[in-house]
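Colleague: attaching a predicted model along with its sequence, questions to come.
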Amino acid sequence: MKPRIHVMHEFATDGMPLSCSYIRLLQPLQHPSIAAEFDISSGLMLTEEAVDAVIVERLWHPHRMTIAMAEDLIATIRAKGAKLIYTLDDNLLDLHRDELHSGFPSEVDRLVVRLLLQAADAVIVSTEPLQQRCLQFNRRVFVVRNQLDERLFPVLPKPRDHDDIVIGYMGTFSHFDDLLSILGPLRSAMRRHQGKVRFEMVGITTNRAVLSLFEGYPYRIVHTGNDYHYPNFIPWARRELCWDIALAPLSDRPFNQYKSEIKYLDYGLLGFAGIYSDNNVYRTAVRHGENGLLAKDDAGWTEALDMLITDRNYRHQLVHNAFADVSQHRTWATQNVHWRDVLHQILD
């Protein structure tokens, strides 16, 4: 009989899974490449049915878990005779630790993460640096890198064939500091190529002070409307985001060293020529000048922007190479063996 696994994913106040839940858990574990070997269920609450393992994601509950809730969840899973698998894709142990006015994560959140890490029979994370951080609390920490569901990206979008250039940046509000880190090179590029370049953002920030820095430049905030849930967001992005160049800066702060290269995967399959921060996160995937450009400092970002703004053929080459790379090597169709092998190791 197939092992039965129940996934308790993070969910928003409307009850829908978060984007990271779709990417990290629901899509790979419901993918045909793994469904034949495991009986997977998922939901907002713990199932009453017998299961071999329960996967608990991050802080799980949108109204914040308390220590008592976490202890009760652990005890209930143990009483079912199931193994507890904890998953984490960000270093919530240290995020905003030195920022007195940050509301997330709270000290209680950190204690809950630590408790779940210590209680888990195994932990699954997305990067090697995060694995090293979690090994301080649990000796069984496995890395399953982020991949994407190829079914959402059936073909490479046709490249834009216009003289104007659209530069884009998308992400959650947690990337606000990352935008600030490249504000100078971005503004100077828009100034040098005035009349040819415009800038678009999805998410990132609603800070009026920051947005005022783009006044006088052609830019716009693109709203997803009701298509912000990940399975709807990707078709929306393929339809609505006609970008030539996409940006993926990561500011030099400790939290970012635990991030994954998910932006490269998104941009690669969406057909955008990407510029990425030259750090350990993106060096694992981006080969400079082949499937994207890496930029270390203001001078590097300026050079990369000018190069892609002025050279259409080079942009198209990067797009083609990135799409081929991600399609062949970074989708669940080709990489779900890692989830399968890790789950078998944990359950054996």
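Modeller: Thanks, I have the structure now. Not measured: the values here are computed from a predicted model.
Colleague: only C-alpha atoms from now on, for both contacts and neighbour counts.
Modeller: OK.
Colleague: where does L116 sit: helix, strand or coil?
Modeller: The three-state label given to L116 by DSSP: H, G, I helix; E, B strand; the rest coil is helix.
Colleague: quick check, it in contact with A70.
Modeller: Yes. With contacts counted by C-alpha atoms under 8 Å, L116 reaches A70, the gap being 7.3 Å.
Colleague: may I see the buried residues of stretch 169-188?
Modeller: Within stretch 169-188, the residues that count as buried by 16 or more other C-alpha atoms under 10 Å are 169-170, 175-179, 181-183, 185-187.
Colleague: right, and P28 touches T331 too?
Modeller: No. P28 lies out of contact with T331 (C-alpha under 8 Å); the separation is 9.2 Å.
Colleague: shared neighbours, these two?
Modeller: Contact with both P28 and T331 is made by residues D149, according to C-alpha atoms under 8 Å, 6 or more residues apart in numbering.
Colleague: ok, back up a step: tell me which of L116 and A70 has more neighbours.
Modeller: Taking other C-alpha atoms under 10 Å, L116 and A70 do not tie; L116 has more neighbours (28 against 19).
Colleague: show me the contacts for P249.
Modeller: Shown in contact with P249 (C-alpha under 8 Å, 6+ apart): D178, L179, S181, I182, I275, Y276, S277.
Colleague: please apply the same query to I34.
Modeller: I34 neighbours (C-alpha under 8 Å, 6+ apart): P28, N336, V337, R340.
Colleague: those residues in helices, which ones?
Modeller: Within these, residues falling in helices by DSSP state H are P28, V337, R340.
Colleague: the second one - how many residues pack around it?
Modeller: So the one you mean is V337. For V337, the count of nearby residues is 14 (other C-alpha under 10 Å).
Colleague: the strands in this structure, which residues?
Modeller: Using DSSP state E, the strands of the chain run over residues 4-8, 39-43, 53-57, 83-88, 122-125, 141-143, 165-171, 197-203, 219-221, 245-248, 273-277, 293-295.
Colleague: touching, F255 and D98? I think so.
Modeller: No. Judged on C-alpha under 8 Å, F255 makes no contact with D98 at a distance of 11.3 Å.
Colleague: what about versus this one:
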Amino acid sequence: MPKIPRLLVVQRISLSHDRLMSRSIAARFGPLLGYMAHNGMLEWEEIVEDEVTVGQLRRFDAVLFNKHSSNRATDVMRMANDLGLRTIYDMDDWIIDLPMYSVTDLNDDLLANITWLIRQASIATVSNETLQNKLRRIRASVVVIPNGFDHQSLPSAPSTWHESQPPKILFSNTDGIKLVQFRKEFFKVIVEFLERHPDVSLEFWGDGFPEMSRIPRLVSKGFMENSAYKAAIRDAGYMFSIVPLGGREDPEELFFNSCKSCIKYIDYGSLGIPGIYSRSPVYEEAVTDGKTGLLVNNAAEEWAGAMERLYQDQQLRNALRAAAHADTHERFGLAAPARTFLELITGESPA
């Protein structure tokens, strides 16, 4: 019987919230590693970077880093490389050049660490082809591990879907509201919509933002562990979700935003939550307008019209819900990413 490989996930402090562990590691790799462990493909353990020792490293076959930038991360990678372990450095954002809306601040020393980690890792992985093409300027070999959803561990059957009364809208966001030119108008649209419909509340998950106090009936839900969060939003009975992301009206941020993955569509579609998405390249590639979601330009009239349309039309909500659920199950499962990742861990690079 072949040996099951063991993976160490190096945890770190969040880049955007210095009192929390990284949330992006859980969102990016929690579903994939959970799926792989459940199917007997690997065993994995998470240790905070400051606590990793040589003795601990000897228990593993491979070590995973995600957007690490600290001096300690470089020390851990050196130790792992010296032991002959496979080291994987992963990026799901272009953190080398952050947009103005980000609350993360990386100085030159940390940026130099990121570049060193990318180059010294056995393999570099990213979440999409846009990032892959960019990272190939730093190193030649970069493998795409797309984000996905573990539909086995967190099922969402159409028979369980419901809409709560009074109605609730879902909004989630971390590391700054990802709008520049449209930000003020976006929140004006939200406020006016809620003023027109006093029965509706807006449930917000994530990092606080200055405009929160001006939004009527905003309920701040804070944070949960990734799988618990997904279970909570699955069972909440949301009428629909709103997913703003800067588009072509923010040319200086457009490339950074284009490096993001469509993870909110993957999650919301998999959980039966219809959504309105900004016409940014990430969602234009993932969402079929009018079928699996609504795509809107970042303009007040388009956002207001889409929100009113979904509020008024239950048949449309149900159709979007069903189509997105089928689409995300077909395109964003974890079987293929798991096979690719296993090849990386065992040292067999995919073609």
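Modeller: Nice, I can see it. Keep in mind that this is a model prediction, so the values were computed, not measured.
Colleague: could I get the TM-score for this pair?
Modeller: TM-score for the superposed chains, counting by TM-score structural alignment, normalised by the length of structure 1: 0.82, backed by 330 aligned residues with a C-alpha RMSD of 3.1 Å.
Colleague: out of the contacts of P249 of structure 1, who's nearest L59 of structure 1?
Modeller: The shortest gap between L59 of structure 1 and any of the contacts of P249 of structure 1 belongs to D178, at 24.1 Å (C-alpha to C-alpha).
Colleague: can you tell me the closest non-neighbouring residue to A231 of structure 2?
Modeller: Spatial nearest neighbour of A231 of structure 2, chain neighbours left out: L154 (7.1 Å); criterion: C-alpha to C-alpha, 6 or more residues apart in numbering.
Colleague: so what does that neighbour match up with in structure 1?
Modeller: Using TM-score structural alignment as the criterion, the counterpart of L154 of structure 2 in structure 1 is L152.
Colleague: try S24 of structure 2
Modeller: Aligning on TM-score structural alignment places S24 of structure 2 opposite C20 in structure 1.
Colleague: and that match, how many residues sit next to it?
Modeller: Neighbours of C20 of structure 1 using other C-alpha under 10 Å come to 17.
Colleague: R214 of structure 2 now?
Modeller: 11.
Colleague: show me the contacts for it.
Modeller: V191 are the contacts of R214 of structure 2 under C-alpha under 8 Å, 6+ apart.
Colleague: measure the alignment partner in structure 1 of it to Q118 of structure 1 for me?
Modeller: Under the alignment (TM-score structural alignment), R214 of structure 2 pairs with L213 in structure 1. Counting by C-alpha to C-alpha, to the nearest Å, the gap between L213 of structure 1 and Q118 of structure 1 amounts to 45 Å.
Colleague: now H223 of structure 1
Modeller: For H223 of structure 1, the distance to Q118 of structure 1 - C-alpha to C-alpha - is 40 Å.
Colleague: those two: who's more crowded?
Modeller: Neighbours per residue (other C-alpha under 10 Å) separate H223 of structure 1 from Q118, with Q118 holding more: 18 against 12.
Colleague: surely the more buried one touches R139?
Modeller: No. Counting by C-alpha under 8 Å, Q118 of structure 1 does not reach R139; the two are 9.1 Å apart.
Colleague: centroid-nearest residue for structure 1?
Modeller: By C-alpha atoms, centre = their mean, the mean C-alpha position of structure 1 lies nearest to I262, the distance being 4.7 Å.
Colleague: and the closest residue to it other than its chain neighbours, how many residues sit next to it?
Modeller: Leaving aside its sequence neighbours, I262 of structure 1 sits nearest to N146 (C-alpha to C-alpha, 6+ apart; 6.6 Å). Applying other C-alpha under 10 Å, we find 22 residues neighbouring N146 of structure 1.
Colleague: which residues touch N146 of structure 1?
Modeller: N146 of structure 1 makes contact with I23, R24, S126, S260, E261, I262, R330, according to C-alpha under 8 Å, 6+ apart.
Colleague: residue ranges of the helices in the stretch 1-150 of structure 2, please?
Modeller: Using DSSP state H, counting those that start in this stretch, the helices of the stretch 1-150 of structure 2 run over 24-38, 54-57, 71-82, 108-120, 129-135.
Colleague: no wait, the stretch 151-300 of structure 2
Modeller: Taking DSSP H, counting those that start in this stretch to define them, one finds helices in the stretch 151-300 of structure 2 at 183-196, 226-235, 251-258, 263-270, 281-286, 300-312.
Colleague: can these go into a markdown table with extra columns for distance to W205 of structure 2?
Modeller: Output for these, formatted as a markdown table (distance: least, C-alpha to C-alpha, whole Å):
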| stretch | distance to W205 of structure 2 |
| --- | --- |
| helix 183-196 | 16 |
| helix 226-235 | 9 |
| helix 251-258 | 20 |
| helix 263-270 | 12 |
| helix 281-286 | 20 |
| helix 300-312 | 19 |
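Colleague: out of those helices, which is the most enclosed?
Modeller: Comparing the helices of the stretch 151-300 of structure 2 by mean neighbour count (mean count of other C-alpha atoms under 10 Å), helix 263-270 ranks first with a mean of 24.
Colleague: give the aligned range of stretch 79-86 of structure 1 in structure 2.
Modeller: Counting by TM-score structural alignment, stretch 79-86 of structure 1 pairs with residues 82-89 of structure 2.
Colleague: list the buried residues in the matching stretch.
Modeller: Across stretch 82-89 of structure 2, burial judged by 16+ other C-alpha under 10 Å covers L85, R86, T87, I88, Y89.
Colleague: which residue numbers in structure 1 go with the longest helix seen in structure 2?
Modeller: Using DSSP H to define each element, structure 2 has its longest helix at helix 314-331. Across structure 1, the stretch matching helix 314-331 of structure 2 (TM-score structural alignment) is residues 312-329.
Colleague: of the helices of the stretch 151-300 of structure 2, which is nearest T104 of structure 2?
Modeller: helix 251-258 (13.6 Å).
Colleague: so what does R58 of structure 1 match up with in structure 2?
Modeller: Checking TM-score structural alignment: R58 of structure 1 goes with K67.
Colleague: check F199 of structure 1 too.
Modeller: In structure 2, F199 of structure 1 lands on L202 (TM-score structural alignment).
Colleague: which residues are in contact with that match?
Modeller: Residues near L202 of structure 2 by C-alpha under 8 Å, 6+ apart: K168, I169, L170, F171, R217, L218, V219.
Colleague: to which residue of structure 1 is the fourth one aligned?
Modeller: With TM-score structural alignment as the criterion, the equivalent of F171 of structure 2 in structure 1 is Y169.
Colleague: touching, that match and L186? I think so.
Modeller: No. Counting by C-alpha under 8 Å, Y169 of structure 1 stays clear of L186, with 11.2 Å between them.
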